[in-house]
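Peer 1: I need the structure of the sequence given here:
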Amino acid sequence: MRWTLKPKPETSKIEALQEALQIDSVLATLLLQRGIETYDQAKAFFRPSLNGLHDPYLMKDMDKAVARIEKAIANNENILVYGDYDVDGTTSVALMATYLKTRYGLVHTYIPNRYDEGYGISYKGINFALENDFTLIIALDCGIKSVEKVAFAKEKGIDFIICDHHRPGDSIPEASAVLDPKREDCKYPYKELCGCGVGFKLIQALAEKEGKTVNDLTVYLDLVATAIGADIVPITGENRILAYFGLLVINSNPRPGIKAILSQVKKTELTITDVVFIVAPRINAAGRMKHGNYAVALLTETEEALAAKYASEINDYNLDRRETDKRITEEALKQIEEQKEQERFTTVVYDETWHKGVIGIVASRLTETYYRPTLVFTKSGEKLAASARSVKDFDVYNALSACSEHIEQFGGHKYAAGLTLKKENYEAFKQAFEDVVARTIDKNLLIPEIKADVQIDLNHITPKFYRVLKQFAPFGPNNMTPIFMTENLTDTGYGKCVGEDKTHLRLTVTQPGSNSIVCIGFSMGDKYDLISEKKPFKAVYSIDENEWQGNVSLQLKLRDIKE
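Peer 2: Okay, here's the model as predicted:
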């Protein structure tokens, strides 16, 4: 691990914010690092308000999208709500279908099959619409690159409304409306919405036509918060507001499907991190192991007994997914070890038997292990399909663009993408990808980095300090959990390796002139020698609460330690 300390803001700015908010200098520093410089900005940050959401009609084509849906309702057209099989896609479909059905009966949903249709809009889906007399398809979390498929549908008398958040290609599909804040010609003030977020802006615009406000739509925010967490979009601006209020719904009055998931894990107060690691994998498991329709059925079900049944089935899929991804990860790691004859800047592995539904998870695990831009390939019909994952600050989407001559189709984000190619192009692509990354990546990015926000002493850590720190949540990209660095620490003599296989490190640390505090370092048992015999060391960590036998106390969650 390489440690870096974030630049300290100007002293005058720290002092001004400290004075305005009556907080200590460390908290003022953390706020300034997040771009918060004034009392009003801090108030908006600490007290999110639905009034802070932008006018949906600022998004290009929003008026056209609303007009086309209103026309469909007036003319009794069949509307097909179409979305991808991942969490963002299935929550988007559940959101749009649930809302439209409060106004209109002729609404149906469609999730493509991961295995015979693949990602995004498919000809099979369009033909389904054609055969069943659908004249309007609302596509969510996909469609921005489906120029030919949208044109094909138009020829057949089917209109599209596209709600996407991925980067457009060279041309925009000729749909009735294309809602995507990342369109170059879209002046919408916030660019980082997820697919479900764009869908929410559309129902916000539709609701305004009925004389309703965003306060009438809070019931949908459990879905939006789940998508924001799962799609790893920045927790800033509108996403922060939507995630904040979505978590309130999840923790107070979630829809029956989410409530049924939560009853399986017996968790009380969920954070966005819990949503990412508890709710999202279960929703995702349906599309990975069976079909995304199961997730939509769960998320749209109003009967609690049926929701519990669906959640139980989905939990079984999730257990299957865990076993499958564990096995494939082990096989992939073995393959990499066998290839280690030369230093590589990328990790690319392939096995035609690997389950397509879990290769993205496996790619993430390999990236964590070897810290290289990573691609995991498997066979998909006559072609090979891959999931790509990247290391921090390296744009894997751009790297794939540079290899596009070898690729059939690709799409995604800076850190995660998917692609297909012909089997005969695999070796040429693999070499081209290695060459592009080797040529363009800053070699420092191949060493995992921990960025500490600020250096502090232990006596800074008080219950009052932590109460304010908790209000920085919800955490996520661009508003990560604050990481602190402290030097000159020593264990009080009770440090030990804990856990069934002794892989974790538990100790109580002190610093000259301060009280002691308990620390836990998960998977850090191998660093015991650094803290034994009261040797001084330094640590990077976050602060959280530990509950034991009804007592709640502060603890340090170690990220790394060094001499």
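
Peer 1: okay, CA-based contacts and neighbour counts for the rest of this
Peer 2: Fine.

Peer 1: Please, where are all the helices along the stretch 51-200 of the chain?
Peer 2: Secondary structure of the stretch 51-200 of the chain by DSSP state H, counting those that start in this stretch: the helices cover 62-74, 87-101, 123-131, 147-155, 195-209.

Peer 1: how about the first one: buried residues?
Peer 2: By neighbour count, with 16 or more other C-alpha atoms under 10 Å as the criterion, the buried positions of helix 62-74 are 62, 63, 64, 65, 66, 68, 69, 72, 73.

Peer 1: Now that the third one has come up, it's in contact with residue 176, right?
Peer 2: Think residue 64. Yes - judged on C-alpha atoms under 8 Å, residue 64 makes contact with residue 176 at a distance of 6.8 Å.

Peer 1: Mind putting the buried residues of helix 62-74 into a markdown table with distance to residue 115?
Peer 2: Below are the buried residues of helix 62-74 laid out as a markdown table (distance: C-alpha to C-alpha, whole Å):
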| residue | distance to residue 115 |
| --- | --- |
| 62 | 33 |
| 63 | 36 |
| 64 | 34 |
| 65 | 31 |
| 66 | 33 |
| 68 | 32 |
| 69 | 31 |
| 72 | 32 |
| 73 | 33 |
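
Peer 1: List the buried residues for stretch 217-237?
Peer 2: Applying 16+ other C-alpha under 10 Å to stretch 217-237 flags 218-231, 233-237 as buried.

Peer 1: can you check stretch 97-112 too?
Peer 2: 97, 98, 99, 100, 107, 108, 109, 110, 111, 112.

Peer 1: next one: stretch 489-502
Peer 2: 489, 490, 491, 492, 495, 496, 497, 498.

Peer 1: next one: stretch 431-444
Peer 2: 432, 433, 434, 435, 436, 437, 441.

Peer 1: With stretch 318-326 instead?
Peer 2: In stretch 318-326, counting by 16+ other C-alpha under 10 Å, buried: 318, 321, 324, 325.

Peer 1: roughly how far is the longest helix that the chain contains from the heart of the chain?
Peer 2: If each helix of the chain is counted by residues according to DSSP state H, the longest one is helix 304-338. Computed by C-alpha atoms, centre = their mean, to the nearest Å, the separation of helix 304-338 from the middle of its chain amounts to 19 Å.

Peer 1: re earlier: among the helices of the stretch 51-200 of the chain, single out whichever gets nearest to residue 417.
Peer 2: In terms of C-alpha to C-alpha, the element of those nearest to residue 417 is helix 87-101, at 14.4 Å.

Peer 1: residues making contact with that closest one?
Peer 2: 81-84, 107-109, 111, 140-142, 194-197, 199-200, 203, 220, 223-224, 226-228, 230-231, 280, 283-284, 292-293, 295-296, 299-300 (C-alpha atoms under 8 Å, 6 or more residues apart in numbering).

Peer 1: Another sequence for comparison is provided below:
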Amino acid sequence: MNKRWSIRQKAQDDELNKLAAALSIDTVLSNLLISRGISDFDGAKYFFRPDERHLHDPFLMAGMEQAIERIEKAIAQNEKILIYGDYDVDGTTAVSTVYGFFKDRYQNLDYYIPDRYKEGYGISTQGIDYAAENNFSLIIALDCGIKSIDKVEYANTKDIDFIICDHHTCGPELPAAVAVLDPKRPDCNYPYKELSGCGVGFKLIQAYAEKNDIPQEDVFRFIDLVAISIACDIVHITGENRVLAYFGLQKLNTNPCIGVKTLMEVAGRTSNYTISDIVFLLGPRINAAGRIDDAKHSVQLLIACDENEAKEKGLLINVKNAERKEHDLSITDEALSMIDNSEALINRKSTVVFNENWHKGVIGIVASRLTEKYYRPTVVLTRSNGHVAGSARSVFGYDLYEALCECSDLLLQFGGHKYAAGLTLKPENVEAFADRFEEVVSASIKAEQLIQQIEIDDELELKQIDPKFFRILNQFAPFGPENMSPVFISKNVYVSGNAGLVGSNHVKMFVAQPGSPIFDCIAFNHGEYLPKLKQGVPFDICYTIEENIWREKRSVQLNIKGIRFS
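Peer 2: So this is what the prediction gives:
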């Protein structure tokens, strides 16, 4: 697939040089800092040296005083408390964090994860009925609830109080809960707005600990779970999230909780995890339980105190993940074949595919794979509970949610955001929806949005990548949204030795420029370039710089994102 290379505009020379001189660093590095809003020594120190003292006072969050008072009252009166959370990674880590913390101090509580297929996302009537039938008088909802106006009203009729801990965008009205914690509340002055759902749960237990003289170490026991939620919910890794992710990764790589340690073992890797590794190795396994069976298995693993119990749950989740992979790959193959064998589908600017037998639990993953392959707004549909359920994904810069709004008369319900959404419609409307969606996308998408873009931070001479440069670059981690691993361009490099193919379509080679060291490179899914990669033939590369660990040996490796010949 052809990709556009877009180089970010650099800061002014005087600004670059001033910061570079203050920090004794290369101007390429000072440009990276300025692009992240860091322009002086103190800002760089704050960025490069995350500190627990950088975390904000949890009581700055609107509703926190009321939440803590209600929990204290419930504990004092021995009320039954239900910890309620969504079935994805953010929801299950949030439940595991809050339940794990309070279980050490109070026994009259339990947790509840809704069934993906029977109850759907968020707070459900069935969940409230379960609480009423089992005499729970307080529900702490995590990673959901900010728009559950009717559900909270229903709970109030049953004398069940709610504390909402959410991080999603609020509607025009807040639920009538005892407390609503959401940094995105318009009236909330909390300094950081991008916490994960688990992050909001973490602030809740941090506030409770502070109010009740509980050591902060008891709160930080769960910081590895917070890091997992930050990674897998794709929230910004800036500000407070950067601090939480930094210390969470430290704990995960040195002293993870029993459940996370077991998860790492079944994933086949027990150290040197990055945010990206969490996303690709741990997140899918946690999610697989809810996609294929019951998300409670994930919570049971993450709160496990016994290694044998954790191992049993870890192996079960790994089996579910293998099942998820089978569904994922077979459905992806079917969908690719469906598109490739249809002239009408292949020539569209959108993709809508439907098969009533596809597994609902993986259609979101399939939609992502199809978007990656064809790079256009994509909807994957399957049959569910008498209706058709769908998962949608978009391309950079195109507002998928707005496109679905234009199709709303054909939908029973839909929700999501710019780049990902879910939808439900009647079976008889599938064809009409596919045509309308194509009309909307064709009329509103720009030609350049249908070509994947590589955003390049700066140009770099390979000789600039010395040990000091690499050491400082590593301090920009943890990488993620709004703090992505920097992408560089180097021009007129050449192959040193021979380039070869590894795996199915990956290029392994060594490259250099005149007067530079030779660098080991990996170019995933770039096999089509191999015939041209000959000694003496110059070409440009864009890449990230990473540490490659192989049999306990560490080396600098260029992870090539694009190759371009003159």
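
Peer 1: re earlier: I'd like the next helix or strand past the longest helix of structure 1.
Peer 2: strand 347-350 (DSSP states H and E).

Peer 1: once aligned to structure 2, how far is the next helix or strand after that following strand on average?
Peer 2: Per DSSP H and E, the first helix or strand lying C-terminal to strand 347-350 of structure 1 is helix 359-370. For helix 359-370 of structure 1, the mean deviation from structure 2 after alignment is 0.8 Å (mean C-alpha distance after the TM-score superposition for structure 1).

Peer 1: what's helix 359-370 of structure 1 aligned against in structure 2?
Peer 2: On structure 2, the counterpart of helix 359-370 of structure 1 by TM-score structural alignment is residues 363-374.

Peer 1: what's the burial count for the equivalent of residue 166 of structure 2 over in structure 1?
Peer 2: Applying TM-score structural alignment, one finds that residue 166 of structure 2 aligns to residue 164 in structure 1. Using other C-alpha atoms under 10 Å, residue 164 of structure 1 has 29 neighbouring residues.

Peer 1: isn't residue 164 of structure 1 right up against residue 146?
Peer 2: No - Residue 164 of structure 1 is beyond contact range of residue 146, at 11.1 Å (criterion: C-alpha under 8 Å).

Peer 1: separation between the residue positioned nearest the centre of structure 2 and residue 347 of structure 2?
Peer 2: Centrality entry for structure 2: nearest residue to the mean C-alpha point is residue 234, 2.6 Å, by C-alpha atoms, centre = their mean. From residue 234 of structure 2 across to residue 347 of structure 2, the span is 31 Å (C-alpha to C-alpha, to the nearest Å).

Peer 1: now residue 510 of structure 2
Peer 2: Relative to residue 347 of structure 2, and taking C-alpha to C-alpha, residue 510 of structure 2 is found at 38 Å.

Peer 1: So which of the two has more stuff around it?
Peer 2: residue 510 (18 against 11).

Peer 1: Need the counterpart of residue 534 of structure 1 in structure 2.
Peer 2: Residue 534 of structure 1 maps onto residue 536 in structure 2, by TM-score structural alignment.

Peer 1: Residue 562 of structure 1 too?
Peer 2: So, by TM-score structural alignment, residue 562 of structure 1 is matched to residue 564.

Peer 1: Please name the nearest non-neighbouring residue to its match.
Peer 2: Distance criterion C-alpha to C-alpha, 6 or more residues apart in numbering; nearest residue to residue 564 of structure 2, sequence neighbours excluded, is residue 540 at 5.1 Å.

Peer 1: show me the contacts for that neighbour.
Peer 2: 489, 490, 491, 492, 493, 563, 564, 565, 566.

Peer 1: how about 6 Å then?
Peer 2: 490, 491, 492, 563, 564 (C-alpha atoms under 6 Å, 6 or more residues apart in numbering).

Peer 1: Among these, name the buried ones.
Peer 2: Using 16+ other C-alpha under 10 Å, the buried ones in those are 490, 491, 492, 563.

Peer 1: I figured the first one hits residue 458, correct?
Peer 2: No - with contact taken as C-alpha atoms under 6 Å, residue 490 of structure 2 and residue 458 are classed as non-touching, separated by 9.0 Å.

Peer 1: Please look at residue 504 of structure 1 and residue 498 and confirm they touch.
Peer 2: Yes - contact criterion C-alpha under 6 Å: residue 504 of structure 1 and residue 498 qualify, at 5.1 Å.

Peer 1: what's the distance between the counterpart of residue 483 of structure 1 in structure 2 and residue 142 of structure 2?
Peer 2: Alignment note (TM-score structural alignment): residue 483 of structure 1 maps to residue 487 of structure 2. In this view, residue 487 of structure 2 and residue 142 of structure 2 are 36 Å apart by C-alpha to C-alpha.

Peer 1: Could you do residue 242 of structure 2 as well?
Peer 2: 21 Å.

Peer 1: ok, residue 523 of structure 1 - contacts?
Peer 2: Contacts of residue 523 of structure 1 (C-alpha under 6 Å, 6+ apart): 503, 504.

Peer 1: For the residue nearest to the centre of structure 2, which non-adjacent residue is spatially closest?
Peer 2: residue 481 (6.7 Å).

Peer 1: So the one you found sits against residue 236, correct?
Peer 2: Yes - look at residue 481 of structure 2 against residue 236 with C-alpha under 6 Å: they come within range, at 4.8 Å.

Peer 1: Would you check the span in structure 2 matched by stretch 63-72 of structure 1?
Peer 2: The aligned range for stretch 63-72 of structure 1 is 65-74, by TM-score structural alignment.

Peer 1: What's the separation between the residue in structure 2 that residue 257 of structure 1 lines up against and residue 293 of structure 2?
Peer 2: Structural correspondence for residue 257 of structure 1 with respect to structure 2 (TM-score structural alignment): residue 259. Distance of residue 259 of structure 2 to residue 293 of structure 2, computed by C-alpha to C-alpha: 19 Å.

Peer 1: Who has more neighbours out of those two?
Peer 2: residue 259 (25 against 16).

Peer 1: do you know how far the closest residue to that one other than its chain neighbours is from residue 319 of structure 2?
Peer 2: Closest residue to residue 259 of structure 2 apart from its sequence neighbours, by C-alpha to C-alpha, 6+ apart: residue 302 at 4.4 Å. Here the criterion is C-alpha to C-alpha. By it, residue 302 of structure 2 lies 17 Å from residue 319 of structure 2.
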